[in-house]
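# Task: produce atomic coordinates for the following.
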Amino acid sequence: MVYTKEECLEALQDAVDELGHPPTVDEYKGLDISPSYNTIIARCGGWIAAKEALGLEHKRGRQYSEADCLEAIQEAAEILGEEPSYDAYERLDISPSAGTSLAICGTWVEAKEKEAWLTRRRVDC
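Down below sits the predicted model:
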């Protein structure tokens, strides 16, 4: 099923209503609510953007830099022995999350391209 942005925001609001507070990613993933977290971030431009669209405050945890995200993607590639897909990265449970990397680096493809450039640069030095 293809969900609209509005349906994604309604699901996030359902989670807020059920929990009594804006959910963390892990809390949302633990609920039996559709669409999935990945669909929400895809349709809404990220988890934080979805919360902001509902006028919810986002409690910020650890702040990650672009370098943190790129190093984590490189770590995932080393573990997997290949360039990680978004889903493969998420299954590894590496921090920062794939969603955080998206928010900081742009699309998943852009993040992987930046990581590849960084890796090539290190090899060339």
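# From now on I want contacts and neighbour counts done on CA atoms only, so please keep to that.
Noted.
# Now do the helix or strand harbouring residue 18: which elements does it pack against?
Assigned by DSSP states H and E, residue 18 belongs to helix 5-19. Applying 3 or more CA pairs under 8 Å, 6 or more residues apart in numbering; DSSP states H and E, we find helix 5-19 packed against helix 37-44, helix 47-53.
# Now render those helices as TSV, adding distance to residue 112 and mean neighbour count.
Below are those laid out as TSV (distance: least, CA to CA, whole Å; neighbours: other CA atoms under 10 Å):
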stretch	distance to residue 112	mean neighbour count
helix 37-44	17	19
helix 47-53	20	18
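# remind me, longest helix of the protein?
helix 108-124 (DSSP state H).
# List the buried residues for it?
108, 111, 112, 114, 115, 116, 118 (16 or more other CA atoms under 10 Å).
# next up, for comparison:
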Amino acid sequence: MRYTFLLYSDPADFADMTQEDWAAMQEVYGAYIGALKEAGVFVDTDWLQPVETATTLSLKTGSRTVQDGPFADTKETLGGYFVIDVPDLDVAMAWAEKCPAAKAGKVEIRASAMGGA
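As a prediction, the model looks like this:
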């Protein structure tokens, strides 16, 4: 079963990070990706550009509506994701607990509606 981890954090938490801080964070995430790959559960990941670069589009009203930024006005924003393929939610939660994003923000776990690989 495929699960996507949606990684949420407060961008203010990263405002004062130095180049060394960023390098350390990349190392931690690199180790996490390595562990996922070694376990054979890694499918995909991406780190998203800051929320200020987002564009939200809707056709709900019958015509195109475009909004700069995210649709939701919240302090925490979606910063990236991981997709893994594991047997069940319990295993997915175990991997989510190991995700570095869980220590500073939140990891939303969503099962794929299309199943596994």
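# Next, the TM-score between them, please.
Between these two chains, after superposing, the TM-score reads 0.28 (TM-score structural alignment, normalised by the length of the second structure); 60 aligned residues with a CA RMSD of 4.9 Å.
# quick one on the thing from earlier: between the helices and strands packed on helix 5-19 of the first structure, which gets nearest to residue 8 of the first structure?
Residue 8 of the first structure sits nearest to helix 37-44 of all those, at 5.3 Å, using CA to CA.
# before we move on, the earlier item: what comes into contact with the longest helix of the first structure?
With contact meaning CA atoms under 8 Å, 6 or more residues apart in numbering, helix 108-124 of the first structure is reached by 69, 70, 71, 73, 74, 83, 86, 98, 101, 102, 105.
# what separates the first one from residue 99 of the first structure, distance-wise?
Between residue 69 of the first structure and residue 99 of the first structure the distance, using CA to CA, to the nearest Å, works out to 10 Å.
# for the third one, same thing?
Distance, residue 71 of the first structure to residue 99 of the first structure, by CA to CA: 15 Å.
# Look at these two and report which has more neighbours.
residue 99 (23 against 17; other CA atoms under 10 Å).
# mind putting the buried residues of helix 108-124 of the first structure in TSV, distance to residue 19 of the first structure included?
Output for the buried residues of helix 108-124 of the first structure, formatted as TSV (distance: CA to CA, whole Å):
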residue	distance to residue 19 of the first structure
108	30
111	33
112	35
114	37
115	37
116	40
118	41
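# of all the residues you listed, which comes closest to residue 43 of the first structure?
Closest to residue 43 of the first structure, out of all of the buried residues of helix 108-124 of the first structure and judged by CA to CA, is residue 108, at 14.2 Å.
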